[in-house]
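[1] Just a sequence and a predicted model for now, questions to come.
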Amino acid sequence: MKLDRLAVNIIFLINGFIYANWIARLPRIQELYQLNNKSLGLVLLFVSVGAISSMPFTGWLIHKKSSRFITLLGAIIFCVLVPPIPLLPEVWQVRILFYFLGVSAGLLDVSMNAQAVLVEQKYQKPIMSSFHALFSVGMMIGAGCGALFAKFSVGLFAHFLSVVLISLLLVGWASQHLIRDTPQAQAGEEGSGFRLPTKAILNIGIIAFCGMTGEGAMSDWSSNYMENIARSSQALAPMALAAFSLAMTIGRLLGDRARAMLGDRRLLIYSGSIAFLGLALSLAFPVAWLVIAGFFIVGLGLATVVPIAYSTAGNAPGLPPGVGLSMVTTVGYSGFLFGPPIIGFLADWQTLRLALLFVALLFALMTVLGFRSKI
């Protein structure tokens, strides 16, 4: 494997690793700040608002500063904002911190995928799913770390600080091998600034919206669902997220081959159907091991949705990778914007079990859109 591909893989892995570590400890964060489901959903909303506010302009920033620079900037900020999460005295301060955590996540998500598109173009074959597989590997390892730290009752600050220090060392190595795309090279490309999504980009963005809402729901609410609905132990609760991440990893490692065999349209139809069936299993039978199995199936279903969307956007005719990606990620990440508060409100109004039915309906919608898609 060439060093530039390895460096981008490491950035994807770190992103998933850091994200899953703090997501896996959400029940403790919720307990620390005495948040009900609705309040927790609103806190998570600030992450989404931050990401949405930065994504539309990340393509422009990449044009001005290069995807390498924005990738490193986003990765460093994303890491250093995690350890202070349990140290703030007021909930409003947590919301502000989560907003800037979301801003850095938005910068990182678009720019690292722009780097991935550049590497994919060098290889001249589909490899986008393999990068997202490393994100899922990071999620899986991060969820496992979360379970381990929870089992031994390690404090949140010590937990977060230790994983961040390791991650920053890896970012330092990757910084030497990311593709050095220069602002001057991008400046000559037509349409490099901010644009509204085209009709074709909007369609793939809506599919990404459904998929990313599902990913966010599985990540944000899996531990809560395991503890509060499936009545699992605290140590077992993060295993649903670990199973989901493992399935995403397997699906994405095989995703490029599946795209070549089935085509993007057929694969999207299968993906939506599988995700719906997996979540239906978890909702119909809220027993810990069945929930873990159901979340694993959901992971298999969602594995290739975002890679297909990002690869399509990054290779859109007439648009530099960063600009097409910023359009699709903005639409797609709207799922992270609307998902947490909707699920939180529904969970407080009825139950978290009913709230996740909303996500199952989005999987059904994604399947329908797959039938209508022309990609």
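    Arrived safely, thanks for sending.
[2] use CA for all of it now, contacts and neighbours both
    Noted.
[3] Could you report the neighbour count for residue 260?
    Using other Cα atoms under 10 Å, residue 260 has 12 other residues around it.
[4] also this one, for the comparison:
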Amino acid sequence: MDTVLTRTQLVAWRTAIFTIFFVTGLGFASWASRLPAVKNDLGITDLQIGVLLFVSGAASIVGLSLANVIVVRWGARRGMVATVIAFSLGLVVVGLGVQFLESYAITAVGLGLMGIGMSSTDVMMNVEAAAVEQAFERTLMPLFHAFFSIGTVVGAGIGVAMAAWNVGVAWHLWAMAVLVLGAGLISLRAVPTREVVLDDPATTTSRRERFAELLSVWRDPRTYAIGAIMLGMAFAEGSANDWLAIAVVDGHGETEAVGAVALTVFSVAMTVFRILGGPLVDRIGRVWTLRILAVTAGVGLVMFILAPSLPIAFIGVALWGAGASLGFPLGMSAAADDPAKAAASVSAAATIGYLAFLCGPPILGWISHEIGILPTLWIIVGLIVMSGLASGAAKPIAGSQVGVGHHH
């Protein structure tokens, strides 16, 4: 049985998982922010950059499946020690491949390691965050995801500075790897061993039974309904990260600088709403929050697509970011309602969400090549509508205090 934690232990646990979310975002953005330098140092084309991103995406999908196995085998806490090390090692190898060996193959290997390390850490940190949230009996998931967003903003900012000061990719990524590894491993020491996240090796269930549980959630219709909520919102979020700047330039004929500003507006709106989201959910409930935000995201995206002027496009971007902010974290939250199946359900929900996040942008890129970027964005409007219609599935199950609403 899980021991009752003191307030201090609970807060330390929450802070530790906040830190893991932050450093994962930081490490990821550090690599993404140096893509122009990577392209330059390796002397490669956009297509070859695309292949690298594909390797990273494919490895991430492998990492998702691996995370489920790791959680069953070792539990989330011990599992994260391994995956944080893999992620940091990936950053080191990428730096080595880009700057010192100037090897495309080594860079790809490093990205593969990063992808596996990051996505498997991602599933486990969400499993832990869901357990923290249930322990506090308050909606905290959006705040955890806000820390990831803040990590990406800080990572991108550091990347801009490093590029401006002509710091080599390797030195930059190695410094980040040390930071991710140090902060990650120190935080994990504050994470308690909990049966909920399958950490306790002495639990009664055998490994085979745990695997059976893991697979059984894929037969539960609620898993797919929550998946539908997350799918729409993961598309709305992932596509903005990859295509928003391009849509501003190619679709609305603005400069690249304006494109970068638009992406910043999107990220800030998203982060602010993730910080404010928890109290809102605890006031009006998870389902109504998701419905209102689906409308917000849909309206924002339509405004952006049809915008006759730049200010309207920017208002649209802000609404799109705000609206897309909570689908992913609240989907995770809903998946964790039943403590007995929390680890398996959160893993399943995370897998559906990340598949959309990783596969969405390339699919949209392929379509936009045929019909142009702005018309392509209507597909996301459709997915947001689907997400809004599926919102009812996120209703907290009997006995769960998280996301019910009317906390004061």
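    In hand now; what should we look at? Computed from a predicted structure; not experimentally measured.
[5] what's the TM-score here?
    Here the TM-score for the pair of chains, by TM-score structural alignment, normalised by the length of the first structure, is 0.85; 372 aligned residues with a Cα RMSD of 3.1 Å.
[6] Tell me the secondary structure of the residue of the second structure most remote from its centre, please.
    Centroid-distance maximum for the second structure: residue 204 at 32.7 Å, with Cα atoms, centre = their mean. Here residue 204 of the second structure is coil, with the state taken from DSSP: H, G, I helix; E, B strand; the rest coil.
[7] Can you give me every residue that contacts residue 295 of the second structure?
    323, 385, 388 (Cα atoms under 8 Å, 6 or more residues apart in numbering).
[8] Now check the first structure for the residue matching the first one.
    This points to residue 323 of the second structure. Taking TM-score structural alignment, residue 323 of the second structure has residue 301 as its aligned residue in the first structure.
[9] any idea how far its match lies from residue 135 of the first structure?
    According to Cα to Cα, to the nearest Å, residue 301 of the first structure stands 16 Å off from residue 135 of the first structure.
[10] Going by neighbour count, list what's buried in stretch 122-137 of the first structure.
    126-137 (16 or more other Cα atoms under 10 Å).
[11] Check stretch 1-10 of the first structure too.
    4-5, 7-10.
[12] ok, and what's touching that stretch?
    By Cα under 8 Å, 6+ apart, stretch 1-10 of the first structure touches 112, 115-116, 119, 131, 134-135, 170-171, 173-175, 177-179.
[13] ditto for stretch 314-329 of the first structure
    Under the contact criterion Cα under 8 Å, 6+ apart, stretch 314-329 of the first structure has outside partners 55-60, 62-63, 67, 110-111, 113-114, 117-118, 186, 189-197, 201-202, 204-205, 208, 309-310, 313.
[14] Kindly report the same for stretch 64-79 of the second structure.
    The set of residues external to stretch 64-79 of the second structure that reach it, using Cα under 8 Å, 6+ apart, is 116, 119-121, 123-125, 127-128, 188, 191-193, 197-201, 207, 210-211, 214, 343-344, 347, 351.
[15] again with stretch 208-225 of the second structure
    68-69, 72, 335, 341, 344-345, 348-349, 390, 393.
[16] now do 6 Å
    344-345, 393 (Cα atoms under 6 Å, 6 or more residues apart in numbering).
[17] Checking residue 193 of the second structure next. Helix, strand or coil?
    Under the three-state scheme (three-state DSSP), residue 193 of the second structure adopts coil.
[18] which ones are touching the aligned residue in the second structure for residue 180 of the first structure?
    Counting by TM-score structural alignment, residue 180 of the first structure lines up with residue 193 in the second structure. Counting by Cα under 6 Å, 6+ apart, residue 193 of the second structure touches residue 199.
[19] Pull out the buried residues from the longest helix anywhere in the second structure.
    For the second structure, the helix with the greatest residue count under DSSP state H is helix 104-136. Buried residues in helix 104-136 of the second structure, defined by neighbour count with 16+ other Cα under 10 Å: 104, 106-134, 136.
[20] what angle do the helix or strand just after it and helix 104-136 make?
    Next in sequence after helix 104-136 of the second structure, counting helices and strands by DSSP states H and E, comes helix 141-164. Interaxial angle of helix 141-164 of the second structure relative to helix 104-136 (axes from the mean of the first three to the mean of the last three Cα atoms, to 10 degrees): 150 degrees.
[21] List the contacts of helix 141-164 of the second structure.
    Here helix 141-164 of the second structure makes contact (Cα under 6 Å, 6+ apart) with 18, 21-22, 25-26, 29-30, 33, 271, 274-275, 277, 329.
[22] on that earlier part again, on contacts alone, who are the packing partners of the helix or strand where the match of residue 323 of the second structure lies?
    Following DSSP H and E, one finds residue 301 of the first structure within helix 288-302. Counting contacts by 3 or more Cα pairs under 6 Å, 6 or more residues apart in numbering; DSSP states H and E, helix 288-302 of the first structure packs against helix 239-253, helix 264-284.
[23] Can you say which of the ones you listed is packed in most?
    Here the criterion is mean neighbour count by mean count of other Cα atoms under 10 Å, and of these the winner is helix 239-253, at a mean of 27.
[24] what's the mean gap between it and the aligned bit of the second structure?
    By mean Cα distance after the TM-score superposition for the first structure, the fitted helix 239-253 of the first structure averages 2.4 Å away from its aligned residues in the second structure.
[25] how about the helix or strand that comes right after that helix, aligned to which bit of the second structure?
    Following helix 239-253 of the first structure in sequence order, the next helix or strand is helix 255-262 (DSSP H and E). Using TM-score structural alignment, helix 255-262 of the first structure lines up with residues 277-284 of the second structure.
[26] buried sites along that stretch?
    Within stretch 277-284 of the second structure, judged by 16+ other Cα under 10 Å, the buried ones are 277-283.
[27] and what of stretch 314-322 of the first structure?
    314-316, 319-322.
[28] Same check on stretch 350-365 of the first structure?
    Of the residues in stretch 350-365 of the first structure, 351-353, 355-357, 359-360, 362-365 count as buried by neighbour count, 16+ other Cα under 10 Å.
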